[in-house]
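A.B. asks: with the sequence up front, the predicted model follows.
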Amino acid sequence: MPVTINLICGAQEDGQTILSPLIFNIDDIKKLRDVGICGILSGTLPSAAQQNIFLSVPLKLMIEEAIWLYLNGLAEFKVLRGDTAHLVKEILDRDAHNIHVVAKERLERSFELQREYKREQHRLKLERLGIISPETSNKNTSDQSQNDKLLEASLFIETPTTSNLLNNLHLNHENGINDNLLHILVSQYSNWDNFLLFQALKDKGYVLAPGGRFGGKFIAYPGDPLRYHSHMVVRDALHYKDQPLDLLELAANARLGTAVKKIWVIGAPIPTNDKLESNNIPSKKDVSFYSVEWAGFG
């Protein structure tokens, strides 16, 4: 079953709609990990901002990742039009009472289950220590009120990892708009050839992530980033025929790549007559890559 990519509509710049691809469902994030799409966790609490390793959902995808998933039939789009905060406020204003009742019932049910579990664990512990016998374990003890106070103090509130509010309510979700959303995503590109590089590397089994911190467009891992270091820094796609490669950039990036134990990679689609597929996006092309390493002076 395809995962759901939530496209959050941002402000318009130069007449174009800016879309941010986000994943809110934990199960969908697990599925993406299995196909080598890792994204970046971006969720945090404004009142208690966390460092990168403590961030949670939503998972933010690169535009290339969202397009690749859709073209391979692994994802479908769901759009939130307009200001997201305003949409959520409208929903809360309209259904505030029902949302409050459901949340309160769920919380009380959670507390009751915790109380039953903790009382049973406490009873079994006293039996093991020989303080009470199985015959008297169900009788109230003299310090029952004190035990109840300690029990209530130990209850915890679970913080959900997914949003039932967004999952259960229809927020301007229209059928048959996936192709239109794809065109909007494609239109955000200043260089469509970057996606062709992404696609070619994915076909070779690499896992890709944003490469800005190493001066490139992508960084490429041979497998899951939790198991491997990245091997390559890939620059923006280069047009071999009409785009020069600055010698200073060549030396600087080759030195940087070697310093961080990575290969600096230049890639570009092999020039051909452009053709359009049935969905009006550029067709898949063969891509060539060149790697550069710093060897030193002399």
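C.D. replies: Thanks, I have it.

A.B. asks: rest of the way, CA atoms for contacts and neighbours
C.D. replies: Fine.

A.B. asks: in what helix or strand does Ile219 lie?
C.D. replies: Using DSSP states H and E, Ile219 falls within strand 218-221.

A.B. asks: check which element follows that strand along the chain.
C.D. replies: With DSSP H and E, the next secondary element past strand 218-221 is strand 232-234.

A.B. asks: which helices and strands sit right next to that following strand?
C.D. replies: Other helices and strands packing on strand 232-234, by 3 or more C-alpha pairs under 8 Å, 6 or more residues apart in numbering; DSSP states H and E, are strand 218-221, strand 263-269.

A.B. asks: can you list the residues that contact the longest one?
C.D. replies: For strand 263-269, the surrounding residues in contact (C-alpha atoms under 8 Å, 6 or more residues apart in numbering) are 193, 196-197, 231-240, 253-254, 257-258, 285-293.

A.B. asks: and for the shortest one?
C.D. replies: Residues lying outside strand 218-221 but in contact with it, judged by C-alpha under 8 Å, 6+ apart, are 206-212, 228-235.

A.B. asks: and the helices in the stretch 1-150 of the chain, which stretches?
C.D. replies: Along the stretch 1-150 of the chain, counting by DSSP state H, counting those that start in this stretch, helices occupy 26-34, 63-71, 84-129, 144-153.

A.B. asks: adding another structure so you can compare the two:
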Amino acid sequence: MSADDSITPQDEILQEKQKICLFLAHGNIFVWNPNDVCTLRERHRIVGTLVGCLPRLPRQNAHLGIPLQLMKEEASLLLETGVCRLIDDTKPLMSPKPAQVSCFQELRRNQHQEQIEMYREERREEMRRHLPKILEGRKAKKRKLKESQKSYEESGSTAEEEEEVSFDVESVNIPAISTDHTMVQLFTENPWREKRTEVAVEWNFPLSEQEVMRCQVFRDLWERGYFLTSGCKFGGDFLVYPGDPSRYHAFFIAICIPHHKKMAAMDVVAMGRLGSNVKKTVLICSFDTEKDSVTYTSLQWTGIG
């Protein structure tokens, strides 16, 4: 019996469900689950691009959040290696069932109550930090009150006065905050997505010769242990990093050119100057269909001549 014969249909279904879901919407690939985003980056060296606005900072575009949009080359690699499965996300969500509405409302009530307790504890902690000022303020208030009643001269000893202005933080009645002032949990992925809404779709990429070349180059560099991102802002196809882009600068600008295409000298000079200006090495990448391999030519501008 071979290893494949030992896998039952139930095992295949379970393995399929455990795959990371990629959602296809109008030709774009998105990842909505934050855990999946971390898994793709840490385990599979797939970076993608965060394109969603942050709920607490919606009026800026310097720091973005979920969803993560993948390049088509990234999606193709993940589907070929069996890491992910593709789901059609163009259909509208189904209307929630009464049980789902009730569950969501209960979740909101629990979150509201938890935030009330957190708010009260933070207020008490703030009172403890400012307790000397609170006591001093109460002393001053009592002195003013006695002066207004013309009885300050006849007041008791200092010990009695200190006892009168004692302040018990725990006994303070702190009102609850309303639901309008509580934070709301935003789901980045539908927690009640039903199986019948998860429609697997075919991935028709790559199709053209240029797309096939880009996919082959992307996969070859990825298999060599590099991280890759889009290189359009640097005039190339990919940016190639020796490690996570959050910690390293890109070493190469990968430009995909057909293997038998003739290049003008000015194009070579332009690519060399491009790499020199951004302090990176230009990597001309070609896919040789006869040898079924990717060839690389590096360009570094010396500035001589």
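C.D. replies: Yep, it's here. If you're wondering where the values come from, they're calculated on a predicted model, not measured in any experiment.

A.B. asks: hmm, back to that, quick check: the strand holding Ile219 of structure 1 aligns to which part of structure 2?
C.D. replies: Using TM-score structural alignment, strand 218-221 of structure 1 corresponds to residues 238-241 of structure 2.

A.B. asks: average distance between that stretch and structure 1?
C.D. replies: For stretch 238-241 of structure 2, the mean deviation from structure 1 after alignment is 0.5 Å (mean C-alpha distance after the TM-score superposition for structure 1).

A.B. asks: now stretch 111-128 of structure 2
C.D. replies: Looks like 3.5 Å for stretch 111-128 of structure 2 (mean C-alpha distance after the TM-score superposition for structure 1).

A.B. asks: helix/strand/coil for Leu248 of structure 1?
C.D. replies: Here Leu248 of structure 1 takes the helix state, with states given by DSSP: H, G, I helix; E, B strand; the rest coil.

A.B. asks: map it onto structure 2.
C.D. replies: Using TM-score structural alignment, Leu248 of structure 1 pairs with Met266 in structure 2.

A.B. asks: give me the number of neighbouring residues for that match.
C.D. replies: 9 (other C-alpha atoms under 10 Å).

A.B. asks: next one: Lys139 of structure 1
C.D. replies: 10.

A.B. asks: quick check: buried residues in stretch 103-115 of structure 2?
C.D. replies: 108, 111-112, 115 (16 or more other C-alpha atoms under 10 Å).

A.B. asks: kindly report the same for stretch 41-49 of structure 1.
C.D. replies: 41-44.

A.B. asks: also stretch 278-290 of structure 2?
C.D. replies: 280-287.

A.B. asks: quick one: that stretch aligns where in structure 1?
C.D. replies: Stretch 278-290 of structure 2 lines up with residues 260-272 of structure 1 when matched by TM-score structural alignment.

A.B. asks: end to end, how far does the matching stretch reach?
C.D. replies: 35 Å (C-alpha to C-alpha, to the nearest Å).

A.B. asks: any idea how far that stretch is from the chain center?
C.D. replies: Here the centre of stretch 260-272 of structure 1 is set off from its chain's centre by 26 Å, with C-alpha atoms, centre = their mean, to the nearest Å.

A.B. asks: for stretch 248-257 of structure 2, same thing?
C.D. replies: For stretch 248-257 of structure 2, the distance to the chain centre is 24 Å (C-alpha atoms, centre = their mean).

A.B. asks: list the contacts of it.
C.D. replies: Under C-alpha under 8 Å, 6+ apart, the answer for stretch 248-257 of structure 2 is 213-214, 217, 231, 234, 236-242, 275, 280-286.

A.B. asks: do stretch 73-92 of structure 1 as well
C.D. replies: Against stretch 73-92 of structure 1 from outside (C-alpha under 8 Å, 6+ apart): 1-10, 66, 69-70, 99, 171-174, 178, 181.

A.B. asks: pull out the buried residues from those residues.
C.D. replies: 3-10, 66, 69-70, 171, 178, 181.

A.B. asks: redo those residues as JSON lines? Include distance to Lys31 of structure 1.
C.D. replies: Output for these, formatted as JSON lines (distance: C-alpha to C-alpha, whole Å):
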{"residue": "Val3", "distance to Lys31 of structure 1": "8"}
{"residue": "Thr4", "distance to Lys31 of structure 1": "11"}
{"residue": "Ile5", "distance to Lys31 of structure 1": "12"}
{"residue": "Asn6", "distance to Lys31 of structure 1": "16"}
{"residue": "Leu7", "distance to Lys31 of structure 1": "18"}
{"residue": "Ile8", "distance to Lys31 of structure 1": "21"}
{"residue": "Cys9", "distance to Lys31 of structure 1": "24"}
{"residue": "Gly10", "distance to Lys31 of structure 1": "27"}
{"residue": "Ala66", "distance to Lys31 of structure 1": "14"}
{"residue": "Leu69", "distance to Lys31 of structure 1": "11"}
{"residue": "Tyr70", "distance to Lys31 of structure 1": "14"}
{"residue": "Leu171", "distance to Lys31 of structure 1": "24"}
{"residue": "Asn178", "distance to Lys31 of structure 1": "20"}
{"residue": "Leu181", "distance to Lys31 of structure 1": "22"}
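
A.B. asks: inside strands: which ones of those?
C.D. replies: 3-10 (DSSP state E).

A.B. asks: how near is the residue most central in space within structure 1 to Ile23 of structure 1?
C.D. replies: Closest residue to the average C-alpha location of structure 1: Leu59 at 1.9 Å, with C-alpha atoms, centre = their mean. Computed as C-alpha to C-alpha, the Leu59 of structure 1 to Ile23 of structure 1 distance reads 5 Å.

A.B. asks: ok, Gly39 of structure 1 next?
C.D. replies: For Gly39 of structure 1 relative to Ile23 of structure 1 (C-alpha to C-alpha), the value is 9 Å.

A.B. asks: need the residues touching each of these two.
C.D. replies: 59-61.

A.B. asks: give me the distance from stretch 224-239 of structure 1 to the chain's centre.
C.D. replies: That offset, for stretch 224-239 of structure 1, works out to 18 Å (C-alpha atoms, centre = their mean).

A.B. asks: whoops, stretch 105-115 of structure 2 was the one
C.D. replies: With C-alpha atoms, centre = their mean, you get 25 Å for stretch 105-115 of structure 2.

A.B. asks: go on, stretch 37-50 of structure 1?
C.D. replies: 9 Å.

A.B. asks: how long is it end to end?
C.D. replies: 23 Å.

A.B. asks: and for stretch 289-305 of structure 2?
C.D. replies: 37 Å.

A.B. asks: which of the residues in it are buried?
C.D. replies: 294, 299-301.

A.B. asks: in helices, which of these fall?
C.D. replies: Counting by DSSP state H, the buried residues of stretch 289-305 of structure 2 place none of their members in helices.
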